[in-house]
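S.K.: model this:
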Amino acid sequence: MLAIDSGNTRTKWAVFADDGRIQEAGVCLNAELAAFVIPPSWQLCKHAIVANVAGERVAASMTALLKKAGLSYVWAKAEAETLGLKNKYEVPESLGVDRWAALLAAFKRYLNQPACLVVNAGTALTIDAIYQNAFIGGLIVPGFSMMQNALLQNTSAVNPQSGQAKTFPLNTADASYSGVLSAIVGAIVMQADKLESHCQDVPTVVITGGDAAMLMPILTQVFGAKPVLADNLVLEGLYLMERAKS
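M.R.: All right, here's what the predicted structure looks like:
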């Protein structure tokens, strides 16, 4: 099976074996999809499941690629319940499908844990909570690059992209870089604390996405225990969604 996750900036894909193992995976910038060369491994798949939060233009590009590859496909959507995980969003189907897929994969991995905080650190940062077999809510925060770009575009003397993380910054570049990083980490820690208070137990923190590796060292320092770094969590969730229907 082929799973495709078209995020705001990049499209990730993975070919899954019948037992759920990833056989091959790749990534392409959305801006370069028109020139994407279909890998031979796609031709071995019979079916694809696609998550798209990047809009109609990317959807059209993906449709053209899948038709060219001769694959049947479905567009993934969030549901009220899948594989025992309940979706308590006010309108379950309006939850971003990438968030739902990541939640499902984390739920499957850590089924025996009392609570789980799922962090997807991409163009946008999502911080979603699972408790008692249900998604109980979450945050959407500007991601690291988006916050940096906001400072660049709306100030005249701040360039956070040239800075470094410092505890007490002594120049503007370090101050802005460290400020962006602290804002993101602070949002994650705040939600982890809220979830711990809500369930009266320490939640498992799972992080995925393009900025996950960058955030891991500081999150490990803050939590005192290493969060779980989970590559391809959204793709794994898409695979589970489609297998649940068979």
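S.K.: switch to C-alpha atoms for all contacts and neighbour counts from now on
M.R.: Fine.
S.K.: neighbours of residue 87, just the number please.
M.R.: 23 (other Cα atoms under 10 Å).
S.K.: typo on my end, residue 172
M.R.: Counted with other Cα under 10 Å, residue 172 comes out at 15.
S.K.: Same check on the one 10 residues further on?
M.R.: A count of nearby residues for residue 182, using other Cα under 10 Å, gives 15.
S.K.: So it versus residue 126, what's the distance?
M.R.: 16 Å (Cα to Cα, to the nearest Å).
S.K.: Could you do residue 154 as well?
M.R.: For residue 154, the distance to residue 126 - Cα to Cα - is 24 Å.
S.K.: you'd agree residue 243 is in a helix?
M.R.: Yes: in this structure, residue 243 lies within a helix as judged by DSSP: H, G, I helix; E, B strand; the rest coil.
S.K.: Tally up the residues packed near it, please.
M.R.: Counted with other Cα under 10 Å, the neighbours of residue 243 add up to 13.
S.K.: who touches stretch 61-76?
M.R.: Here stretch 61-76 makes contact (Cα atoms under 8 Å, 6 or more residues apart in numbering) with 33-34, 38, 42-43, 45-52, 97, 238, 241.
S.K.: if we go to 10 Å?
M.R.: 1-6, 11, 30, 32-34, 36-40, 42-52, 56-59, 96-98, 100-101, 238, 241-242 (Cα atoms under 10 Å, 6 or more residues apart in numbering).
S.K.: Does the residue most central in space within the chain belong to a helix, a strand or coil?
M.R.: By Cα atoms, centre = their mean, the chain has its centre lying nearest to residue 120, at 3.5 Å. Put simply, residue 120 is strand when judged by three-state DSSP.
S.K.: try the one 10 residues further on
M.R.: The three-state label for residue 130, taken from three-state DSSP, comes out as strand.
S.K.: what do you get for residue 11?
M.R.: Residue 11 ends up strand, using three-state DSSP.
S.K.: can you pull the contacts of it?
M.R.: Going by Cα under 10 Å, 6+ apart, residue 11 touches 4-5, 26-33, 51-52, 54, 58, 62.
S.K.: Recalculate using a threshold of 7 Å.
M.R.: Shown in contact with residue 11 (Cα atoms under 7 Å, 6 or more residues apart in numbering): 4, 5, 27, 28, 29, 30.
S.K.: structure for this one too, so we can compare:
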Amino acid sequence: MAERLVYVVNDEEIFLVDIGNTRIKYCALPDADNEPIAVGTIEALYEPLTRAGCKLIYVASVREEAAVDALRQIVEGKNIRLEVVNTEKSAFGITNSYENPATMGVDRWLAMIAGAGMTKKKAFCVIDVGTAITTDFVFNGQHLGGWITPGFHSMRNGLINSTKRVFGDESVPDKLQPGISTQMCVANGCLAAVQGVFLSAIAYLNSKQTDFDVILGGGDKKLFAFPESGGSILAANLVVQGLARYAKREIS
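M.R.: Here you go, the predicted structure:
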């Protein structure tokens, strides 16, 4: 991590940027626990960042390096410093299970960093529900590993595109039920598979025979709105909230 910045005056001058697979989310540091603003392109960040008096940006990206380079071009010559956060072997009391941490998506790493700040229990998992569903388990500060599964829309599109006589629509069921048309069967089947990730995570955590928390984040976390998930901790945006912990550590 770079040197501390003495010219950062207050939290409002620090912005957090999550460059995800489908959308880009951003907010000022004081708003990290709220739903971030979403835009479609890197270029759309120019006006809000320059207008807000931004001096420091913490950014995480799961895209190619070109996306971060585009953000660098936006802030170049504007007295805005860019801090790119990458996956580490250990930080904030969490040890990564990966032999080569660079091969883990930074979204998963930041989800664990955020999750650790939301619970005091020795065991927890974070489930980030979006284009993909990532699930990671932490016990006594040790990352045990995780899962990556297709998200609802990825799963549905993959099924439709790979079969000739199965088709669907854009509907997302409010609750799980048997379908009475092919479209309904596809939608509810994908929802059943998505919710199965949560139930499998609970089963695994129960096997550890300890108290635990489940932390849910991501744009599609509403798909887990069923009785078994009632005790979960809901996160506005795990990546942004993980970035916030890095930002606060550097300016404290």
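S.K.: Can you pull the TM-score for these?
M.R.: With the length set by TM-score structural alignment, normalised by the length of structure 1, the two chains reach a TM-score of 0.86; 236 aligned residues with a Cα RMSD of 2.4 Å.
S.K.: Identify the single longest helix in structure 2, thanks.
M.R.: In structure 2, assigned by DSSP state H, the helix with the most residues is helix 182-207.
S.K.: Could you pull out the buried residues of that helix?
M.R.: 183-195, 197-198, 201-202, 205 (16 or more other Cα atoms under 10 Å).
S.K.: can you check stretch 135-145 of structure 2 too?
M.R.: Buried, per 16+ other Cα under 10 Å, within stretch 135-145 of structure 2: 135, 136, 137, 138, 139, 141, 142, 143.
S.K.: Need the residues that contact that stretch.
M.R.: Taking Cα under 7 Å, 6+ apart as the rule, stretch 135-145 of structure 2 contacts 93-97, 122-128, 146-148.
S.K.: Selecting buried members of the residues you listed in ChimeraX, what would you type?
M.R.: Only the buried entries of the contacts of stretch 135-145 of structure 2 go into this ChimeraX selection, using 16+ other Cα under 10 Å:
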select :94,95,96,97,123,124,125,126,127,128,146
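S.K.: out of the contacts of stretch 135-145 of structure 2, which are inside strands?
M.R.: Among the contacts of stretch 135-145 of structure 2, DSSP state E puts 94, 95, 123, 124, 125, 126, 127, 128, 146, 147, 148 in strands.
S.K.: The fourth one matches what in structure 1?
M.R.: The reference is to residue 124 of structure 2. The equivalent of residue 124 of structure 2 in structure 1 is residue 116 (alignment by TM-score structural alignment).
S.K.: isn't that match right up against residue 202?
M.R.: No: Residue 116 of structure 1 is beyond contact range of residue 202, at 8.7 Å (criterion: Cα atoms under 7 Å).
S.K.: And the residue nearest to the centre of structure 1, how far from residue 239 of structure 1?
M.R.: Applying Cα to Cα, the value for residue 120 of structure 1 to residue 239 of structure 1 is 17 Å.
S.K.: Same check on residue 89 of structure 1?
M.R.: 22 Å.
S.K.: again, but for residue 245 of structure 1
M.R.: To residue 239 of structure 1, residue 245 of structure 1 is 10 Å away according to Cα to Cα.
S.K.: what do you get for residue 176 of structure 1?
M.R.: Residue 176 of structure 1 is 39 Å from residue 239 of structure 1, by Cα to Cα.
S.K.: do the same with residue 161 of structure 1
M.R.: 36 Å.
S.K.: Residue 22 of structure 1 too?
M.R.: 10 Å.
S.K.: Next: residue 233 of structure 1.
M.R.: 10 Å.
S.K.: re the thing from before, looking only at neighbour counts, state which of residue 22 and residue 239 of structure 1 leads.
M.R.: Remark: of residue 22 of structure 1 and residue 239, residue 239 carries more neighbours, 29 against 19, as counted by other Cα under 10 Å.
S.K.: Helices along structure 1, start to end?
M.R.: Using DSSP H, helices in structure 1 cover 40-43, 56-69, 97-109, 144-154, 172-199, 212-223, 233-244.
S.K.: Residue 21 of structure 2 -> structure 1?
M.R.: Here residue 21 of structure 2 is matched to residue 8 in structure 1, going by TM-score structural alignment.
S.K.: who touches the residue lying farthest from the centre of structure 1 in this structure?
M.R.: The centre of structure 1 is farthest from one residue, residue 170, which by Cα atoms, centre = their mean lies 33.3 Å away. Residue 170 of structure 1 sits next to no residue when contact means Cα under 7 Å, 6+ apart.
S.K.: Could you do the one 5 residues further on as well?
M.R.: With contact taken as Cα under 7 Å, 6+ apart, residue 175 of structure 1 is in contact with residue 169.
S.K.: now stretch 144-161 of structure 2: which residue numbers in structure 1?
M.R.: With TM-score structural alignment as the criterion, stretch 144-161 of structure 2 aligns to 136-153.
S.K.: Just the endpoints, please. Distance across that stretch?
M.R.: By Cα to Cα, one end of stretch 136-153 of structure 1 lies 35 Å from the other end.
S.K.: gap between the closest residue to residue 19 of structure 2 other than its chain neighbours and residue 129 of structure 2?
M.R.: Leaving aside its chain neighbours, residue 19 of structure 2 sits nearest to residue 61 (4.5 Å; criterion: Cα to Cα, 6 or more residues apart in numbering). Note on residue 61 of structure 2: its distance to residue 129 of structure 2, by Cα to Cα, is 17 Å.
S.K.: Quick one: map residue 99 of structure 2 onto structure 1.
M.R.: Mapped onto structure 1 by TM-score structural alignment, residue 99 of structure 2 lines up with residue 90.
S.K.: any idea how far residue 137 of structure 1 is from that match?
M.R.: Remark: distance between residue 90 of structure 1 and residue 137 of structure 1 (Cα to Cα) = 10 Å.
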